[in-house]
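Colleague: below is the sequence, then the predicted model.
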Amino acid sequence: MSENTASTPNSPTTPSTTWKDRTWLDFYPDWVRPELDYDAEHERTLAEIFDHAVKTWPKRPAMTFFGTTVTYAEYGRQVRMCAAMLHNRGVRKGDRVAIALPNCPQALITFYAVISLGATATLHNPLYTARELTVAFQDHGAKVGIFWDKAVDVARELRTVTPLEQIIPVTITRAMPWYLQFALKLPVPQVRALKNELAGSTEGLTEWADLVADASESEGRALIETAAVEPTDIALVLYTSGTTGTPKGAALSHANLCAVIIEGREWVPGLGEDEEPERMLAALPIFHAYGLTMNITLGPLIGGTVILLPAPKPPLLASAMKKQKPTWIPGVPALYQTIMDLAEEKHIDISGVKASFSGASSLPVEVVQRWENMTGGLLVEGYGLTETSPIVLGNPMSTDRRPGYVGIPFPDTQVRVVSQEDPTVVLPDGEAGELIVRGPQVFGGYLNRPDANERAFVTGEDGLGDWFRTGDMAVMERDGFVKIVSRIKEMIVTGGFNVYPQEVEEVLSEHPSIAQASVIGLPRSDGSETVAAGVVLAPGARLDEEVLKDHCREGLARYKVPRVFKVFDELPADQLGKVRRVEVREQMLGE
């Protein structure tokens, strides 16, 4: 493997004779083919898919945002102008451009402008602190960054400690209809609070929309048409911390990202085939692989209309469900529960949601039953990771769904359960072990981390590609259905977001009242987890939860801040002094 990433992305396996024991194919519905074509015209790169959508459905609405509608024709025009703007600021093929934005039209336009130039987008949570972003920005080395104007101070700090040179702020309210922009200027307390929540300051910097307006559409068109974008080019880098809490950049190629949406289109019956475009609720953040692929890259493939929500807040969800009536909703269990509660409270008819796909945390059976009763559509659970673009397993969109299981392999995807100690040893059906996967959507390796790549992959003995070690414990039944048993990585999943214990523990331990800390996840009824901390106090200190929470918020995103604290005289540890998080969790659950 090379210094930057693995040499090539995994490739789809074509000859069926090379696949053994594909018992799960018996559960494929009639519309799902086990082997797909990833070299079809207009579908080899995300740039090709986008260009094809612009030409095929120019008058269709590509996205909506607070009542503003952008057609595919206008989408394409703005991407071309943004590409010209980025080129004028020095962005070239292979360069990395950082994007730290909430769900908004500017984020989507910038993303497609970057990848259409043959450059690489690195997506980041716009609410992260400089501390949380520094390692990633030092690693990918982006010189140009597109930031939410509320994160400008973070960007300025990053510019002092990373290769970042140019800061382009985005005021997302400028994408709203004129009447809402006018309303936000009114001296009303509630309106002022909303404006403060949505917009920050661009003082001393030129705002994104002004820079794009000064760019040339014709220049952007020429740049995009002559860009040599290849399927093997890295389109996206997303950072994931794995077992250590140290961010690693998962480098996803155009081929990886195209494969997963082509597989997804195959998996969901009739997706995008109606005369009316799918209305796709984008409540998941696009700076995560799940939110990006299930809406932002899937949308142009099927000519769908993406309903952009900057955050999955109840008023925004209620308005979207009532006025725009989505037909496709990817989400997490907590999102579905919120929507259903809102529908009952506000008497909103949510029937018409044809298909929904759940990931990130386990999906309770009662949520499925309630959702399907209220919508009349299907809700199934799947599984994946950032490194797999992100989906490798899914329950069939049919009566063969199996509660408690994350499903069966997607087309052209293989999974195994192996010994954690020796991943070349495949375990018998029904025995728990580490899940390893391979397929066209599986990435080729981490950026600048040959050491991590060496540990992350198992060489395929059949010459059909390496296997990626997921770090998750699973059981695979004889018929191919997979159940996730536990996380080797001890990662906490809260509301669909990943929290890495070590990162939170480091911040907690910096407070003078904390001698030692261990962070774990406590289960919630919606299938996700609450971040909790077991702490040993410094001599003479007392527990003040609000002070500790405020301290954590200075260095961490709010969802990472522990909500529950427990004081220990000493934390359970092994003979080498390593804290046993499992025992900390058991003790906190036992209260």
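Modeller: Great, that's in hand.
Colleague: from here on, contacts and neighbour counts on C-alpha atoms
Modeller: OK.
Colleague: distance of the residue nearest the centre of the chain from Lys313?
Modeller: Centroid-nearest residue in the chain, with Cα atoms, centre = their mean: His288, separated by 1.8 Å. Counting by Cα to Cα, to the nearest Å, the gap from His288 to Lys313 is 18 Å.
Colleague: put this next to the previous one:
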Amino acid sequence: MTMVRQHYAAGVPDEIELPTAPLPDLLTRAVADFPNRHAIDFIGQKTSYAELGELVQKTASMLTLAGVKRGDVVAAILPNCTQHVALAYATWSIGAILAEHNPLAPAKELVAQIENHGGTVVVGWEKTLTDLADLLPGKTIMAVNLTAALPKRSQMLLKLPIKAARAQRNKMRGRVPAHVYSFEKMVASAPSSFVAEGPDIHDVAVYLHTGGTTGSPKAVCLTHFNIMSNYEQVAAWLCELKRGDETIGSVLPFFHAFGMVLSLVLSVGLAATQDILPSFDPDMLIAANKRHPITFFGGVPPMYDRLIAAFDGPNPFTKLRYSVSGAMPLDPELAKRWEEATDSLLIEGYGMTEGSPVIAGSPVSADRRPSTLGLPFPSVEVRVVDPENIDNDVAEGEIGELLVRGPNVFIGYLNQPEETAQTLIDGEWLRTGDLVTWDDGFLVMADRRKELIINSGFNVYPSQVEEAVRSMPGIRDVAVVGMPDGTRGEAVVAALVLEPGATIDLENVRKWTQDKLSHYSMPRSIAIMDELPRSQLGKVMRRSVRDQLQDLELQAGVWKQKLSATGDDLRERATELRDRIEAGMERSTPSEPETDTTPDEESAQEK
């Protein structure tokens, strides 16, 4: 790995010292060393590390009184908030397992996940539990009131009998059935101390729900050792960050691996102050930055684009030194704009839930390379292999599947031994399902193996086609998928979102790409869409695009609504078209900046 290590930033070791203490040790040390430092700023409500430690103690005491013991599962269905941080560390302190869930996921999906892990205690956001609580018989259910974590003045304003206050209160709160307990009242009445066995470092700490490397839903089992190892790896990579001196912008969802490690783990390990928001809102983040200037920020590319657009005058992030981008490729032009706008470094990381999650990243130096996966982290071994015969490594420059081994690699999927065996080779090598190449020590993504398009025996990489099509004038966004095409295997389809007023047909697209792509990679058909389905982190979900196309039919190279022979269906479609046109007109009307403090309900699906 000499080729890789030569690009490491100064001070980054080749190997980490393997952890010996479980996750609660991070908070214990932060409380001891920095008791008066602000741990959390939640929309203006400040909580010191000493106060957070006391809240965790009382929450842990409450959980033990509820019957939770080592190895039991506590389900968290929460947006980012102070209660979420306390629940996580309280659960870990008593040796229980934290099962994270998306609070905006469909009730049916949440029920299936909870039935899979068997948790008997469920702590959820009131609005989620409104429809969910009655579907979980026999569970001890506690509702979190988001407004309870706000400053007293904000709580009083929300109680005012005026329309604006009532609307905001309704966005944050929900009605729950009578058998649901108040989380805040349960914690307040609990003793300040507890007796519990506590975790071993090799105990499972978290269940995170993901599509995994094969796309089917599953729960990833991460141990304290896995997550603490990744903490040590990330801290070593970001060696310029100083414990007790940093403020971190925490807007990525905690139920996602990226947000969990950044906010619940790294921030606490660094004894940093967290500016926590329940969802990403540029104006609210800029306001939080005025209270506690952010020095380090983690986000996804669309967040950086929206933040730049929200700057009203000079750069508000004057203390920012480093940012990290993940979950999807980072456009070098966007990286350049962010660095110039904030006078800071933006690096790119690569990971997956099964890697706890960070596996590689660009160096925090002038050698950073946006749009690459970066360099394998300390103590991470990688191989690039023939996907059809993983015993054979491919030559440098050739495309192969990425295999990863290290202390941060997960131990398996919950209750899915066959899936585990397919993904975790020999119990240690993680098959990522990502197709990559080596380029002078840097890993470069070609595509997801499961999204590879086979056209007449040729491999077509959707990301490469998307890059070529996206540069075409008039196209705002694109997703490329494969659709069944008889003996050819799959045809390349480009789903396009156009700029307002743009008109583009298949011939235009093929002419634009003819000198950028091989003939077999050029789109054979297109679909015009209002928007592309995206995950909670903003990543385009190609599988959902493909599902939408299955409801359409191909007409002269364009995927359109299926023609109907009945007058009723035609009238219904005309009505739907009229509604869509009117909705589009409404969207084009200027509106006030969004200030919702609840998660974006249009981004409810997970990665």
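Modeller: Okay, I see it. Because the structure is predicted, anything quoted here is derived from the model rather than measured.
Colleague: quick one on the thing from earlier: which position in the second structure aligns with the residue nearest to the centre of the first structure?
Modeller: His288 of the first structure maps onto His256 in the second structure, with residues paired by TM-score structural alignment.
Colleague: need the contact list for that match.
Modeller: For His256 of the second structure, the contact set (Cα atoms under 8 Å, 6 or more residues apart in numbering) comprises Glu100, Leu208.
Colleague: how close does it get to Ala167 of the second structure?
Modeller: As judged by Cα to Cα, His256 of the second structure and Ala167 of the second structure stand 28 Å apart.
Colleague: do the same with Asp131 of the second structure
Modeller: Using Cα to Cα, Asp131 of the second structure is found at 20 Å from Ala167 of the second structure.
Colleague: cool, and Val384 of the second structure?
Modeller: For Val384 of the second structure, the distance to Ala167 of the second structure equals 53 Å [Cα to Cα].
Colleague: ok, the two, which is more surrounded?
Modeller: Using other Cα atoms under 10 Å, the more surrounded residue of Val384 of the second structure and Ala167 is Val384, with 24 against 11.
Colleague: which residues touch Leu589 of the first structure?
Modeller: Residues near Leu589 of the first structure by Cα under 8 Å, 6+ apart: Leu522.
Colleague: hmm, who's touching stretch 103-119 of the second structure?
Modeller: For stretch 103-119 of the second structure, contacts defined as Cα under 8 Å, 6+ apart pick out 72-75, 77-79, 99, 101, 124-125, 128, 131-132, 135-136, 139, 219, 414-415, 599, 601, 604-605.
Colleague: mind redoing it with 7 Å?
Modeller: If you take Cα atoms under 7 Å, 6 or more residues apart in numbering as the criterion, stretch 103-119 of the second structure is touched by 72-75, 77-79, 125, 128, 132, 601, 604-605.
Colleague: in the residues you listed, find the pair that's most separated.
Modeller: For the contacts of stretch 103-119 of the second structure, the farthest-apart pair by Cα to Cα is Asp72 and Glu601; their separation is 30.6 Å.
Colleague: neighbours around the aligned partner of Ser351 of the first structure in the second structure, how many?
Modeller: Using TM-score structural alignment, the partner of Ser351 of the first structure in the second structure is Thr318. A count of neighbours around Thr318 of the second structure, defined by other Cα under 10 Å, yields 15.
Colleague: mind checking how far the closest residue to Thr318 of the second structure other than its chain neighbours is from Met585 of the second structure?
Modeller: Leaving aside its sequence neighbours, Thr318 of the second structure sits nearest to Thr342 (Cα to Cα, 6 or more residues apart in numbering; 6.9 Å). As judged by Cα to Cα, Thr342 of the second structure and Met585 of the second structure stand 35 Å apart.
Colleague: same thing with Pro282 of the second structure?
Modeller: From Pro282 of the second structure to Met585 of the second structure the distance is 24 Å (Cα to Cα).
Colleague: where does Leu211 of the first structure land in three-state SS?
Modeller: Of the three states, Leu211 of the first structure takes helix according to DSSP: H, G, I helix; E, B strand; the rest coil.
Colleague: residues contacting the equivalent of it over in the second structure?
Modeller: Using TM-score structural alignment, the equivalent of Leu211 of the first structure in the second structure is Met186. The contact partners of Met186 of the second structure, by Cα under 7 Å, 6+ apart, come to Met62.
Colleague: could you find the closest non-adjacent residue to whichever residue in the second structure pairs up with Tyr38 of the first structure?
Modeller: Taking TM-score structural alignment, the alignment pairs Tyr38 of the first structure with Leu18 from the second structure. Of all residues not flanking Leu18 of the second structure in the chain, Ser229 sits nearest, at 6.3 Å (Cα to Cα, 6+ apart).
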